[in-house]
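Student: okay, predicted coordinates and the sequence, questions at the end:
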Amino acid sequence: MTDSDKNYLSLLVSDTPGVLQRVSGLFSRRSYNIDSVTVGGCEKTSFSRAIVAVQGDEQRMAQIGSQLNKLIDVVEVNRFGAASAIARELMLVRLSPPAEKRAELQSLLDLFRFPIIETAVDSLIVQVTGDKEKNDAFLAMIARYGIMEIVRTGETALARH
């Protein structure tokens, strides 16, 4: 995938039950793949903002936007490409580093400014925030420290102005 194929759809939707199901149902019925989706409250009361990361050329993106605009609960659809977006993803990573490698791991985390948010006798949890590619590269770097579990939020994005 190239950055020219990566797009974000910012959907302002009514904050009502079933909205995400109707939006994702539209994608599955049309055989469109969602790379990631994040949903949460926004600046308008009684509404939520969904950020959907998808791949597609101009024609496909126009078609998706048109179909989303037909959904009753979708109030607004804005599309922007990766080049005109600020996108981030949050990951929580549970690691089980050997005792002799904890100082080395701490130095690496300090370099990236990723905090340890919980420490246990046999593991620790690190908070990682960055673009998807940076996070993937970071995971490859820390694999030797014993990754036990990873949870990712998916990308969220804002258009640059």
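Tutor: Thanks, I have the structure now.
Student: please make it C-alpha for all contacts and neighbour counts, starting now.
Tutor: Fine.
Student: give me the contact list for the helix or strand hosting residue 75.
Tutor: Residue 75 belongs to strand 74-81 when elements are defined using DSSP states H and E. Residues from elsewhere that reach strand 74-81 (Cα atoms under 8 Å, 6 or more residues apart in numbering): 3-14, 65, 68-69, 159.
Student: name the residues that touch the helix or strand following it?
Tutor: For strand 74-81, the succeeding helix or strand toward the C-terminus, using DSSP H and E, is strand 85-95. Contacts with strand 85-95, where a contact means Cα under 8 Å, 6+ apart, come from 123-132, 135, 145-160.
Student: buried subset of those residues?
Tutor: 124-132, 135, 145, 147, 154-159 (16 or more other Cα atoms under 10 Å).
Student: before we go on, here's another structure to hold up against the first:
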Amino acid sequence: MRRQVYSLLVDNNPGVLSRIAGLFSRRGYSIDSITAGMTADSRFTRITVVSSGDELILSQIEKQVRKLEDVREIKLLKDDEAVYRELIMVKVRADAKQRPEVLSIADIFRAKIVDVERESMMIELTGDQSKLEAFLNLLDGYEILELARTGITGLSRGIKDVTYLV
């Protein structure tokens, strides 16, 4: 099994994300993560899909996604040629006594404290998956009340394959 990150540039039309997810569902392909957001040009949305499978399945995913009417471009992002990031928000039970320890862990990872209550703290962290996993491992001794992850988003490095749509 191999993991593949697909960066899709699609028309910003209603239901486009649903159609892409539906294609995966109908064909029985797995989605490890999916993120979507408008680009600098409001006519287009960038969707990052992470999937895993053997070479045949990953090749079929690319071919099937290319056929969708709303898809303008698909790039296969490779680990050494792209930058990936993910955002997590973690709400940790931390009273006044535990707070300095949690702050220390957050500082090591350059995480932001985005909310503090009497019995809890909310921490925001952005990075690659290994950084986020290492952070969560250090929080293992604390009670995680809630956790939200965005999933991977990524772009290829440099300007050699930038697409300009008119």
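Tutor: Everything's here; your move. Since this is a predicted model, take the numbers as computed values, not measurements.
Student: ranges for the strands of structure 1?
Tutor: 6-14, 34-41, 47-55, 74-81, 85-95, 116-119, 124-130, 147-159 (DSSP state E).
Student: switch those over to a markdown table; also include distance to residue 25 of structure 1.
Tutor: Shown next, in a markdown table, are the strands of structure 1 (distance: least, Cα to Cα, whole Å):
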| stretch | distance to residue 25 of structure 1 |
| --- | --- |
| strand 6-14 | 15 |
| strand 34-41 | 11 |
| strand 47-55 | 13 |
| strand 74-81 | 13 |
| strand 85-95 | 24 |
| strand 116-119 | 36 |
| strand 124-130 | 29 |
| strand 147-159 | 19 |
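Student: what's around the equivalent of residue 49 of structure 2 over in structure 1, how many residues?
Tutor: Under the alignment (TM-score structural alignment), residue 49 of structure 2 pairs with residue 52 in structure 1. Per other Cα atoms under 10 Å, the neighbour tally for residue 52 of structure 1 reads 23.
Student: repeat for residue 53 of structure 1
Tutor: Neighbour count of residue 53 of structure 1, defined by other Cα under 10 Å: 25.
Student: once you drop chain neighbours, what's closest to it?
Tutor: residue 8 (4.6 Å; Cα to Cα, 6 or more residues apart in numbering).
Student: same question for residue 45 of structure 2.
Tutor: residue 38 (4.2 Å).
Student: gap between the aligned residue in structure 1 for that neighbour and residue 132 of structure 1?
Tutor: In structure 1, residue 38 of structure 2 lines up with residue 41, judged by TM-score structural alignment. Residue 41 of structure 1 sits 22 Å away from residue 132 of structure 1, taking Cα to Cα, to the nearest Å as the criterion.
Student: check residue 115 of structure 1 too.
Tutor: 18 Å.
Student: quick one: contacts for the counterpart of residue 16 of structure 1 in structure 2?
Tutor: Mapped onto structure 2 by TM-score structural alignment, residue 16 of structure 1 lines up with residue 13. Applying Cα under 8 Å, 6+ apart, we find residue 13 of structure 2 in contact with residue 70.
Student: could you rerun that using 7 Å?
Tutor: Listed by Cα atoms under 7 Å, 6 or more residues apart in numbering, the contact set of residue 13 of structure 2 is empty.
Student: over to residue 96 of structure 1?
Tutor: 122, 123, 124, 145, 146, 147, 148.
Student: surely the fourth one meets residue 102?
Tutor: No: shown here, residue 145 of structure 1 and residue 102 do not form a contact pair, counting by Cα atoms under 7 Å, at 8.4 Å.
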